[in-house]
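# just a sequence and a predicted model for now, questions to come.
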Amino acid sequence: MRQWLSNIYRLGLKELRSLRADPVLLFLIAYVFSFAVYAVATGAKLEVINASVAYVDLDRSDLSGRIIGAILPPEFDTPQEIAASDIDRVMNDGSYVFVLSFPPRFEADVIAGLQPSLQLNVDATAMVQAGNGSVFLQEIITGEITKFVAGDDTSSTLPIDLIVTAQFNPNLQSTWFSSVMQVINNVTILAILLTGAALIREREHGTIEHLLVMPVTPSEIMLAKIWANGLAIIVAAVLSLWLVVQGILGVPIAGSLTLFVTGTVLYLVSVTGLGILLATFTTSMSQFGLLALPVLVVMNLLSGSTTPMESIPGWLQTVMQIAPSTHFVAFSQAILYRGAGLQTVWPDMLVMIGLGGVFFAIALLRFRQTMAA
């Protein structure tokens, strides 16, 4: 056992030296855990920000003016007036996401209780802004009309006082979600790519023959690659959470980083085993990249890191339970977002241990066959 552990340790040091000597992989690790996290968090926003609004006012009344004046930044840009004949043109060329059209005698019909129609044209190609922005505009319009009819800006016809409390993200900022999830996704991506690339690199450099004549076993080689590349990923992920997520983006980390690192170690056993398994079916880096790409796309898109698991079909939710990324995302969200403790996340950790054993055993079997061949 002592010699076994010594071999794993020394082979792992060799992996770290190989990684240090590869500037491309070092740059990749630094990039995906720094600029890539910042760019996705600040560039791909899910909330409505600076949505463009145009309006056609054929009424020129006090009520239409109140509604237009209530459409304010930062959710919306200052509304721009256009002619009625320009509605189709500006919608077709994408100049505005929303075009609000007030008919003649709009205010008079509201006062008379005739329920006039107010048209809101929406460019639904901007899907997130279209859906959320339409709701916001409807609330603004309803609120202004209600106050106008009541003759009191403070009045409300609602029989209840609805108080909304947003837990874990009080300002509903998508940056809080996307920054942390980008780190989690990058852990999966690099765990597969680095371990697979390490095996491919052994073949391309001809050092796999050196390993075959050494008194080491396939399990020692695999475990060495897992702990060495896993260590690099964990260090990069923790630094990203500290420096980029917390430091630059100002996103708080609610839970224990120690517990998160512990769960990440368990996860890396399975996902790095998957990387080695994929590498055994390829002979070059380009082949490995083509094989890993669809696996990474499915794991990231259907694991709950992009959209909630509840939004995908039930049968697909069941299938994705065999993917370790699904449980790692649930584990990470519980800790990093909601500050959960071990008593909450231990089921996900237990599943990751089980899946890690299965993936490691399959990868080891395939690796032994490849070594023997």
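Done, it's in.

# for the rest of this, base every contact and every neighbour count on C-alpha atoms.
OK.

# wait, what's in contact with Phe76?
Val48, Ile49, Asn50, Ala51, Ser52, Val53 (Cα atoms under 8 Å, 6 or more residues apart in numbering).

# put together JSON lines for those, with secondary structure and distance to Asp88 on each row.
Putting these into JSON lines (DSSP: H, G, I helix; E, B strand; the rest coil; distance: Cα to Cα, whole Å) gives the following:
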{"residue": "Val48", "secondary structure": "coil", "distance to Asp88": "23"}
{"residue": "Ile49", "secondary structure": "coil", "distance to Asp88": "24"}
{"residue": "Asn50", "secondary structure": "coil", "distance to Asp88": "22"}
{"residue": "Ala51", "secondary structure": "strand", "distance to Asp88": "18"}
{"residue": "Ser52", "secondary structure": "coil", "distance to Asp88": "15"}
{"residue": "Val53", "secondary structure": "strand", "distance to Asp88": "14"}
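
# and the residues you listed, which is closest to Ile192?
Nearest to Ile192 among these is Val48, at 34.9 Å by Cα to Cα.

# based on its surroundings, how many neighbours for that closest one?
The burial count assigned to Val48 is 18, neighbours taken as other Cα atoms under 10 Å.

# try this one next to it:
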Amino acid sequence: MRRLLIHLGNIGHLIVKELRSIRADPVMLLLVVYAFSVAVYTVATGVKLEARDLTIGVVDEDRSELSRTLLGAFGPPLFKVARVIPASAIDAEMDAGRLVFVLEIPPNFQADLMAGRRTGLQLNIDATAMTQAGNGSVYIQQIIAQEIARATAGREATSTTPVDVVVRARFNPNLDSGWFSSVMQILNNVTLLTIVLTGAALIREREQGTVEHLLVMPVTAVEIMLAKMAANGLVILVAALASLTLVVEWWLGVPVAGSLALFAFGAAIYAFTVAALGILLGTLATTMGQFGLLAIPVFVVTQLLSGATTPMESMPVWLQWTMRLISPTPHFVALAQGVLYRGAGLDVVWPEIAKIVAIGGAYFAFALVRFRKVIFA
């Protein structure tokens, strides 16, 4: 028991030392504040996945009442006011990027439609931005179908089928991508900054020569590692919770459905895991530049294949299993989405927590071996 207290006391003193080192680095502190405040807000308000203010042109060769109705159906907020253009201007307008969609209405469109003859419309799409093009084309087809149904029925009808489909959007009733991107940005920052701060703390000790001071002190490799991981993880965890409360809930107005305490518990375990990864990368690099080059691809791969950017289900099955086996990020994303969006409790998310613990234990063991070999050799 006495030996355990000695170890805990050493870790406590080392944590204080690490916190003082972080406080003495104003650039790093400014980066943390910016990442969890301005960056979260700008991403949530500036990166929109839904279609807004799309540009559309209409080639009206019919000049009928129905074609004018279709022209007036495209407006804010989904579309900017539709522009009537000649057919000869289609290529020039789309090549210059001034129009994303061009709808061509052929001659005698309304007459053929009312007479029951087969007719059609052509929609030209600039598919450079695939998400925007896909969402916009769906909206245009729905608008056209609705207006044609009204014209052919002669009354305000919205469907020609005997079945009414009622859509109920849960957890994000307004389908606002800002609700999603704001929380995911916090998760991304937790991953990136925990790796950077922990690895940079080790690299800084080696570059400044202060690691030799630790080697002559009565402390073990485990104590030094745990202190660096705990101090840097604590800073990121406090910043993440403050961002979730002040920026996401208060500033952006995004409701948090679940328990912040449960999220903080899972985030603390995840921060421990990625901090061990930061220590591991710090032992593989000898300079801050090398560490940065190692950290960037690791972060990019873990985030792009975590489910925070694209659904895990859209990936190949072998890649899904690989990422869930070697990376804790997919499990943390699933945990955060379950708790913060759907109000899930511990009984639902405990498998994800257990997986993060298992992967974190493997990371810590590997990092400890490398730490002893590189620092205490």
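Perfect, I can see it now. Because the structure is a prediction, the values reported are computed rather than measured.

# just give the TM-score of the two.
The TM-score (TM-score structural alignment, normalised by the length of structure 1) is 0.99; 373 aligned residues with a Cα RMSD of 0.9 Å.

# how about the helices in the stretch 251-377 of structure 2?
260-284, 288-304, 317-326, 329-336, 346-375 (DSSP state H, counting those that start in this stretch).

# now distance to Gln208 of structure 2 and mean neighbour count too, for these, in JSON lines please.
Listed next are those as JSON lines, based on distance: least, Cα to Cα, whole Å; neighbours: other Cα atoms under 10 Å:
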{"stretch": "helix 260-284", "distance to Gln208 of structure 2": "14", "mean neighbour count": "24"}
{"stretch": "helix 288-304", "distance to Gln208 of structure 2": "12", "mean neighbour count": "16"}
{"stretch": "helix 317-326", "distance to Gln208 of structure 2": "33", "mean neighbour count": "14"}
{"stretch": "helix 329-336", "distance to Gln208 of structure 2": "32", "mean neighbour count": "24"}
{"stretch": "helix 346-375", "distance to Gln208 of structure 2": "14", "mean neighbour count": "17"}
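
# which of these sits closest to Leu215 of structure 2?
By Cα to Cα (comparing all of these), the closest turns out to be helix 346-375, at 8.3 Å.

# in structure 1, what range does the closest one match?
Across structure 1, the stretch matching helix 346-375 of structure 2 (TM-score structural alignment) is residues 342-371.

# what's the mean gap between the matching stretch and the aligned bit of structure 2?
By mean Cα distance after the TM-score superposition for structure 1, the fitted stretch 342-371 of structure 1 averages 0.8 Å away from its aligned residues in structure 2.

# quick one: that stretch to chain centroid distance?
24 Å (Cα atoms, centre = their mean, to the nearest Å).

# go on, stretch 4-14 of structure 2?
Counting by Cα atoms, centre = their mean, stretch 4-14 of structure 2 comes out at 38 Å from the chain centroid.

# for stretch 213-227 of structure 1, same thing?
Distance, centroid of stretch 213-227 of structure 1 to centroid of chain: 34 Å (Cα atoms, centre = their mean).

# what comes up buried for it?
Pro218, Ser219, Glu220, Ile221, Met222, Leu223, Ala224, Lys225, Ile226, Trp227 (16 or more other Cα atoms under 10 Å).

# need these in CSV with secondary structure and distance to Ile233 of structure 1, can you?
Formatted as CSV, the buried residues of stretch 213-227 of structure 1 follow (three-state DSSP; distance: Cα to Cα, whole Å):
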residue, secondary structure, distance to Ile233 of structure 1
Pro218, helix, 22
Ser219, helix, 21
Glu220, helix, 20
Ile221, helix, 18
Met222, helix, 16
Leu223, helix, 15
Ala224, helix, 14
Lys225, helix, 12
Ile226, helix, 10
Trp227, helix, 10
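
# state the number of residues packed around the counterpart of Gly151 of structure 1 in structure 2.
Matched by TM-score structural alignment, Gly151 of structure 1 corresponds to Gly154 in structure 2. By other Cα under 10 Å, the residues close to Gly154 of structure 2 number 9.

# how far away is Gly154 of structure 2 from Gln141 of structure 2?
Separation of Gly154 of structure 2 from Gln141 of structure 2 (Cα to Cα, to the nearest Å) stands at 20 Å.

# can you check Met184 of structure 2 too?
Met184 of structure 2 is 31 Å from Gln141 of structure 2, by Cα to Cα.

# the more surrounded of these two?
Neighbour count, other Cα under 10 Å: between Met184 of structure 2 and Gln141, Met184 has more, with 22 against 11.

# which ones are touching the aligned residue in structure 1 for the more buried one?
Using TM-score structural alignment, the equivalent of Met184 of structure 2 in structure 1 is Met181. Residues in contact with Met181 of structure 1, defined by Cα under 8 Å, 6+ apart, are Ser305, Thr306.

# and the helix or strand where Met181 of structure 1 lies with helix 342-372, angle?
For Met181 of structure 1, the host element (DSSP states H and E) is helix 174-205. Orientation note: helix 174-205 of structure 1 sits at an angle of 20 degrees relative to helix 342-372 (axes from the mean of the first three to the mean of the last three Cα atoms, to 10 degrees).
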